[in-house]
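A.B. asks: need coordinates for the below:
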Amino acid sequence: MTYATNRLHAEIAYVAYHFHWGLDEILDMEHRDRLEYVRQIADLNNRINGGR
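C.D. replies: Model (predicted):
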């Protein structure tokens, strides 16, 4: 099974933007770990912006 390139780029951009991590550092993560960071960032953003 392959992972959509545009989705991978979106995850990388999201994590890099919020945590200022480099491309190699983000790509070295396991997929499930990167998705967990994406989820955590989204949760933080929702709380900051009045959600939940």
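
A.B. asks: going forward, measure contacts between C-alpha atoms and count neighbours the same way
C.D. replies: Will do.

A.B. asks: wait, Arg34 touches Ile26, no?
C.D. replies: Yes: contact criterion C-alpha atoms under 8 Å: Arg34 and Ile26 qualify, at 7.2 Å.

A.B. asks: spatially central residue in the chain, please.
C.D. replies: Against the mean C-alpha coordinate of the chain, by C-alpha atoms, centre = their mean, the closest residue is Val38 at 3.3 Å.

A.B. asks: compare with the first, here's sequence two:
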Amino acid sequence: MTYGADRIYAEVSYVAYHFHWSPDAILDMEHAQRLRYVQEIAAINTRLNEER
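C.D. replies: Okay, the predicted model is just below:
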């Protein structure tokens, strides 16, 4: 199974924006690990938005 380039760019951009990590460091992660960070960031953002 291949993972779409657009999806990879979106995930890398999302994590890099929020954690200020380099794209290379993010791309070096296994997909499952990168996806977990995406999910955790989304959960943090959801909690922050609900508190407002």
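
A.B. asks: overlay them and tell me the TM-score.
C.D. replies: In this superposition the chains share a TM-score of 0.94, using TM-score structural alignment, normalised by the length of the first structure; 51 aligned residues with a C-alpha RMSD of 1.0 Å.

A.B. asks: just checking, what packs against whichever helix or strand Leu35 of the second structure is part of?
C.D. replies: According to DSSP states H and E, Leu35 of the second structure maps onto helix 31-51. Using 3 or more C-alpha pairs under 8 Å, 6 or more residues apart in numbering; DSSP states H and E as the contact test, the elements touching helix 31-51 of the second structure are helix 5-19.

A.B. asks: how close does whatever helix or strand comes next after the helix it packs on sit to the first structure?
C.D. replies: From helix 5-19 of the second structure onward toward the C-terminus, using DSSP H and E, the following helix or strand is helix 23-27. Comparison of helix 23-27 of the second structure with the first structure after fitting gives an average deviation of 0.6 Å (mean C-alpha distance after the TM-score superposition for the first structure).

A.B. asks: and helix 23-27 of the second structure, what's buried?
C.D. replies: Ile26 (16 or more other C-alpha atoms under 10 Å).

A.B. asks: next: stretch 36-52 of the second structure.
C.D. replies: Tyr37, Val38, Ile41.

A.B. asks: please name the nearest non-neighbouring residue to Ser13 of the second structure.
C.D. replies: The spatial neighbour of Ser13 of the second structure that comes closest, neighbours along the chain excluded (C-alpha to C-alpha, 6 or more residues apart in numbering), is Pro23 at 7.6 Å.
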